[in-house]
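Chemist: Quick one: sequence plus predicted model below, questions after.
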Amino acid sequence: MLQLFKKYSVVIRFIAVFLGSYFLLSVLYNSYLIYSEAQTEFYPDFFTNIVSRQSAAIMEFMGYSIKLEAHETESAIKVFIEDAFLVRVVEGCNSISVIILFVSFILSFFAKKRTTILYILGGSVLIYAMNLIRIALLTIGVYEYLEYTNLMHEIIFPLIIYGTVIILWISWVRVYANLEKNEDQV
């Protein structure tokens, strides 16, 4: 049994670090969401609120008249273009869950501290920015091409955000492999 653990120690370490960091970050995020229920300044929570406002700024920059409004019955921000209610931005739209998934994977292949932290920060910013653009384009797409709403929301835009994460993961594994190879040569 000990030989199996030694043989697969890298895989076991990966799984343990991934699951452990994912669990810890998810618990922290869930605690934040529970705490956010009590505050009213940034409805429904700070990150969802700020993502809604930043996405609205992108759409306004593109020439659309945007109005945001707290949803009456859901924890969501309603987004209007030209006074037409189009989409709701809910907690699941703020990219934090995707960033947690990304960070957990990167931590599973922890390399040099500085390199890993910079990659996590850079990748998280890229995912966040891609998400803002995704929400803005999805809202405009619903406004301009209502008949394609399900295709855009269920297929195209998840492909963009998760595709970004997968490309970042693949890039990190390559960076990690090169760092490991360089350390072995030293």
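Modeler: Now that the structure is in, tell me what you want to look at.

Chemist: hey, let's count contacts and neighbours off CA atoms from now on
Modeler: Fine.

Chemist: list the helices and strands the longest helix anywhere in the chain packs on?
Modeler: Secondary structure of the chain read by DSSP state H shows that its longest helix is helix 113-144. Helix 113-144 makes packing contacts with helix 46-61, strand 84-90, helix 96-108, helix 157-185 when contacts are defined by 3 or more Cα pairs under 8 Å, 6 or more residues apart in numbering; DSSP states H and E.

Chemist: can I get those in a markdown table with distance to Tyr119 and mean neighbour count?
Modeler: Below are those laid out as a markdown table (distance: least, Cα to Cα, whole Å; neighbours: other Cα atoms under 10 Å):
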| stretch | distance to Tyr119 | mean neighbour count |
| --- | --- | --- |
| helix 46-61 | 21 | 19 |
| strand 84-90 | 27 | 18 |
| helix 96-108 | 8 | 20 |
| helix 157-185 | 8 | 14 |
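
Chemist: Run the angle between the longest helix of the chain and helix 157-185 for me.
Modeler: 170 degrees (axes from the mean of the first three to the mean of the last three Cα atoms, to 10 degrees).

Chemist: Residues touching the helix or strand just after helix 113-144, excluding its own?
Modeler: Next in sequence after helix 113-144, counting helices and strands by DSSP states H and E, comes helix 149-151. Helix 149-151 is contacted from outside by 141-142, using Cα atoms under 8 Å, 6 or more residues apart in numbering.

Chemist: Any idea how far helix 149-151 is from the middle of the chain?
Modeler: 20 Å (Cα atoms, centre = their mean, to the nearest Å).

Chemist: From the chain's centroid, how far away is the longest helix of the chain?
Modeler: 7 Å.

Chemist: sorry, back to before: tell me which of the helices and strands packed on helix 113-144 sits nearest to Gly20.
Modeler: Smallest distance to Gly20 across those (Cα to Cα): 8.2 Å, for helix 96-108.

Chemist: Show residues contacting that closest one.
Modeler: Here helix 96-108 has contacts from 13-15, 17-19, 21-22, 25-26, 116, 120, 124, 127-128, 162, 165, 169, 172, using Cα under 8 Å, 6+ apart.

Chemist: Use this one as the comparison:
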Amino acid sequence: MFRFFLIFLAVQATLFGVEMLQPVQQAIVDPWTGIVAKASAIVVHLFDPSVISYGRVLQSAQTGFGVSIEPGCNGVEATIVLVAAMLAFPSSWKMKAWGIGLGFIAVQFVNLLRVVSLFFIGQWNLEVFEFAHLYMWQALIMLDVLVVWLLWMRVVARQDRGAAKPVAA
């Protein structure tokens, strides 16, 4: 357990450190944030055709209300926590790769729901928006990371049990 915790912290520190570097921000994080804004606009457009996105901003052309997807709201940090947990947990590299790939998709899907819901909540009530943005969705994104990690660990444990079964002669 102590080994897991040390590896988890070291991987997180490394990945967060790399993520904060300006070249990484410009080459990966900023373009990814723009993709999140565009994907959110596609979903919102199903319900509000007046939505536009530019850069990291999602805005209603009708009401003028908009949300800017800032660092911490693009799913990158939550993904880093998940990746660190999966890399720290003892399993095969194949299982880690599958877990990270599917986990990334799960975190980004929930983050897309987050951005879309905050866009609509913000147009409805700014006080509820602030609560949902600062507290509710922060907790839900981390809960998503925890649930994905726990489900992945369960699959890893099943695979390990299956591999440990003796073969009958």
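Modeler: Looks like it arrived, so ask away. Since the structure is predicted, the reported quantities are computational estimates derived from the model, not experimental observations.

Chemist: ok so, going back, I would like a ChimeraX command selecting only the buried ones among the contacts of helix 96-108 of structure 1, please.
Modeler: In ChimeraX, a selection of the buried entries from the contacts of helix 96-108 of structure 1 looks like this (16 or more other Cα atoms under 10 Å):
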select :14,17,18,19,21,22,25,26,116,120,124,127,128,165,169,172
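
Chemist: Nearest to Ala136 of structure 1, out of the helices and strands packed on helix 113-144 of structure 1?
Modeler: So among those, helix 46-61 is nearest, using Cα to Cα, at 5.2 Å.

Chemist: So which bits of whichever helix or strand comes after the closest one are buried?
Modeler: Once helix 46-61 of structure 1 ends, the next helix or strand along the chain (criterion: DSSP H and E) is strand 66-70. Within strand 66-70 of structure 1, the residues that qualify as buried are 66-68, 70, counting by 16+ other Cα under 10 Å.

Chemist: Can you check what angle separates strand 66-70 of structure 1 from strand 84-90?
Modeler: Using the same axes, to 10 degrees: strand 66-70 of structure 1 against strand 84-90 is 50 degrees.

Chemist: contact partners of the helix or strand following strand 66-70 of structure 1?
Modeler: Note on strand 66-70 of structure 1: by DSSP H and E, the next helix or strand toward the C-terminus is strand 76-81. Identification of contacts with strand 76-81 of structure 1 by Cα under 8 Å, 6+ apart yields 43-44, 49, 52, 64-71, 85-91, 139, 143.

Chemist: please redo it, this time with the cut-off set to 10 Å
Modeler: Identification of contacts with strand 76-81 of structure 1 by Cα atoms under 10 Å, 6 or more residues apart in numbering yields 43-45, 48-49, 51-53, 55-56, 59-60, 64-72, 85-93, 139-140, 142-143.

Chemist: Which of the residues in that strand are classified as buried?
Modeler: So for strand 76-81 of structure 1, counting by 16+ other Cα under 10 Å, buried means 76-81.

Chemist: With distance to Glu154 of structure 1 as added columns, please give those residues in CSV.
Modeler: Listed next are the buried residues of strand 76-81 of structure 1 as CSV, based on distance: Cα to Cα, whole Å:
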residue, distance to Glu154 of structure 1
Ala76, 19
Ile77, 19
Lys78, 19
Val79, 18
Phe80, 20
Ile81, 21
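
Chemist: What is the most widely separated pair among the residues you listed?
Modeler: Most distant of the buried residues of strand 76-81 of structure 1, by Cα to Cα, are Ala76 and Ile81, 16.4 Å apart.

Chemist: Provide a list of residues in contact with the aligned partner of Gly163 of structure 1 in structure 2.
Modeler: Aligning on TM-score structural alignment places Gly163 of structure 1 opposite Leu143 in structure 2. With contact taken as Cα under 10 Å, 6+ apart, Leu143 of structure 2 is in contact with 78, 107, 137, 149.

Chemist: Most widely separated two among the residues you listed?
Modeler: Trp137 and Trp149 (18.1 Å).

Chemist: Just give the closest residue to the equivalent of Glu60 of structure 1 over in structure 2, not the sequence neighbours.
Modeler: If you follow Glu60 of structure 1 across to structure 2 using TM-score structural alignment, you land on His45. Closest residue to His45 of structure 2 apart from its sequence neighbours, by Cα to Cα, 6 or more residues apart in numbering: Val51 at 5.9 Å.
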